[in-house]
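Engineer: Sequence and predicted structure below; questions after.
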Amino acid sequence: MTRSITLFGIPNCDTVKKARTWLQEQELAFEFHDFKKHGLDRAAIETWLEHQGLDILINRKGTTWRALSDAEKASAEDTEQAIALMLDKPSVIKRPVLLINNDGKSQVNVGFSVPQYQSIFHK
């Protein structure tokens, strides 16, 4: 069985830091993808949306969301426009996004808590 783990986020986000630390403490090999530094592509967001809804993926509590115009906020209800918004302003994405590929099957989780990750990795 081939498994790869990618954690998407930004390094200075406290929740991302906690997730990275937890994965390291569990000695789980993972790749960290800083989407501010390395960018995001449409295919990644589309993959996430196959597993999580816009209501989960878009962080409506963060400062980036609050700074958006009413028109931008309204556009987040439409999948195509929401993808464009996430590509333009990746900080609007709830972090971290955890992508696990097991032999071609993808699993996507958003956010971090110890119980959540324990259940994902059965630890």
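Structural biologist: Alright, I've got the coordinates.

Engineer: Going by C-alpha atoms from here, please, whenever you check contacts or count neighbours.
Structural biologist: OK.

Engineer: where exactly do the helices run in the protein?
Structural biologist: 14-25, 42-51, 54-57, 63-67, 70-75, 79-88, 114-121 (DSSP state H).

Engineer: now the angle between helix 114-121 and the first one, please.
Structural biologist: By that I understand helix 14-25. 50 degrees (axes from the mean of the first three to the mean of the last three C-alpha atoms, to 10 degrees).

Engineer: Presented hereafter is structure B, for comparison with structure A:
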Amino acid sequence: MEIYGLKTCDTCRKAIKALPEARFVDVRAEGVPDDVMAAARARFGDALVNTRSTTWRGLSETERAGTPEALLAAHPTLMKRPLIVAGTEMHLGWTKDVQAALGV
């Protein structure tokens, strides 16, 4: 199991604490592998881009008009967090539904 997120994100810290066996990947330092990002994009669509983040608010209208793939490649902190990959399953966020699906 892998958790993709930011080490400074409180929500990611909660997920890491609840899933100690998972490997944490800091998207700012290591990025998200292309195959994982493509699968996440196919699964979650535009929900993968966090339009409530301070990074998003700092972007110009021209930058916001870019494709989600280009936005996430240029600004990894725009990804909604955490992205949890457990085998063939993917979960986005740390909601009660995600926690229940992971047995936490």
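Structural biologist: Structure received. None of these values were measured; they are calculated from a predicted model.

Engineer: picking up where we left off before, quick one: closest of the helices of structure 1 to residue 8 of structure 1.
Structural biologist: helix 14-25 (8.3 Å; C-alpha to C-alpha).

Engineer: what's the closest one in contact with?
Structural biologist: Contact with helix 14-25 of structure 1 is made by 7, 9, 10, 11, 29, 30, 95, 96, 111, 112, 113, 114, as judged by C-alpha atoms under 8 Å, 6 or more residues apart in numbering.

Engineer: repeat for stretch 41-60 of structure 1
Structural biologist: In contact with stretch 41-60 of structure 1 (C-alpha under 8 Å, 6+ apart) are residues 65-66, 76-77, 79, 82-83, 87, 92-94, 107-110.

Engineer: Pull out the buried residues from that stretch.
Structural biologist: 45, 48, 49, 52, 54, 57, 58, 59, 60 (16 or more other C-alpha atoms under 10 Å).

Engineer: Distance check, the residue lying closest to residue 87 of structure 1 once chain neighbours are set aside against residue 100 of structure 1.
Structural biologist: Nearest residue to residue 87 of structure 1 in three dimensions, chain neighbours excluded: residue 40, at 6.4 Å (C-alpha to C-alpha, 6 or more residues apart in numbering). Residue 40 of structure 1 sits 17 Å away from residue 100 of structure 1, going by C-alpha to C-alpha, to the nearest Å.

Engineer: Whatever residue of structure 2 lines up with residue 65 of structure 1: neighbouring residues, count only.
Structural biologist: Using TM-score structural alignment, the equivalent of residue 65 of structure 1 in structure 2 is residue 56. Neighbour count of residue 56 of structure 2, defined by other C-alpha atoms under 10 Å: 19.

Engineer: With residue 38 of structure 2 as the reference, measure out to residue 56 of structure 2.
Structural biologist: The value you get for residue 56 of structure 2 to residue 38 of structure 2, if C-alpha to C-alpha is used, is 21 Å.

Engineer: swap in residue 62 of structure 2?
Structural biologist: Counting by C-alpha to C-alpha, the gap from residue 62 of structure 2 to residue 38 of structure 2 is 23 Å.

Engineer: residue at max distance from the center of structure 2?
Structural biologist: What lies farthest from the middle of structure 2 is residue 62; by C-alpha atoms, centre = their mean that is 23.0 Å.
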